[in-house]
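1. sequence unknown, structure follows:
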């Protein structure tokens, strides 16, 4: 896994910096006051992060983008890596704008591998 972290200061005004983003998959982190406020994954980092600069954002997303001071990203080699890394970072950092992945009330309890089809069981 290739990891690259880059910070792009003042995302609200520096759209030109987004044009230098890689068009590969990875995980991105929005920061405010040295705290992760949102962690997401993307198949195309450049395209996904540029989408945050559009005018058609939900009120919650607008609030998050307005609050963010920096954004960083970690390049990975596959969609699976980005999914796993995003889940790990959200659980570790508990960003306030990541509601769905913070839920640890229903963790994976056990995995049965002795059945013909591999099926994780969630309890």
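-> In hand now; what should we look at? The structure presented is a predicted model; accordingly, all values stated were derived computationally and were not measured.
2. C-alpha only now, for contacts and for neighbours.
-> Noted.
3. so which residues of this protein form helices?
-> Counting by DSSP state H, one finds helices in the chain at the ranges 15-18, 45-51, 59-67, 79-93.
4. so which of those helices comes closest to residue 30?
-> Closest approach to residue 30 among the helices of the chain is made by helix 59-67 (7.9 Å; Cα to Cα).
5. about what we covered before: closest to residue 28 out of the helices of the chain?
-> Using Cα to Cα as the criterion, the shortest distance between residue 28 and the helices of the chain is 7.6 Å, found for helix 45-51.
6. check it against this one:
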């Protein structure tokens, strides 16, 4: 009698899947405020951190510069990286490993890698 093999159908629950996504942490907010303060002499005017919902994950950070009334830059998490977009021209400027490096690409007003304590 030939041996038969029985395969069990296995279902995987998505409850255990953790998507890797860069998060906006309190240290990012502190760094952003220090960066904005240091960059006022270089034309930085204002920033806005927009969450997806009231207390949900961050959707994007908008950066205003003196030269324009509309936000000049959009910074958003994408996977484990941060994407920098020229918001006025809707043009992707680059992908950065850290939030601080993306801000440095906009205006190098703080030493690159000068992160705040967590």
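-> Sure thing, it's come through. The model shown is predicted, which means the values in this text are computed figures rather than measured ones.
7. and the TM-score between them?
-> Comparing the chains after superposition, counting by TM-score structural alignment, normalised by the length of structure 2, produces a TM-score of 0.24; 43 aligned residues with a Cα RMSD of 3.7 Å.
8. how about the helices of structure 1 in a markdown table, adding mean neighbour count?
-> Supplementary listing: the helices of structure 1 in a markdown table, determined by neighbours: other Cα atoms under 10 Å:
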| stretch | mean neighbour count |
| --- | --- |
| helix 15-18 | 14 |
| helix 45-51 | 17 |
| helix 59-67 | 15 |
| helix 79-93 | 17 |
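9. which of those sits closest to residue 35 of structure 1?
-> When those are compared for distance to residue 35 of structure 1 using Cα to Cα, the nearest one is helix 79-93, at 8.4 Å.
10. what is the closest one packed up against?
-> Applying 3 or more Cα pairs under 8 Å, 6 or more residues apart in numbering; DSSP states H and E, one finds that helix 79-93 of structure 1 contacts strand 26-32, strand 35-42.
11. how about the top helix by length along structure 2: buried residues?
-> In structure 2, with assignment by DSSP H, the single longest helix is helix 26-38. Along helix 26-38 of structure 2, the positions that meet the burial threshold by neighbour count (16 or more other Cα atoms under 10 Å) are 28, 31, 32, 35, 36.
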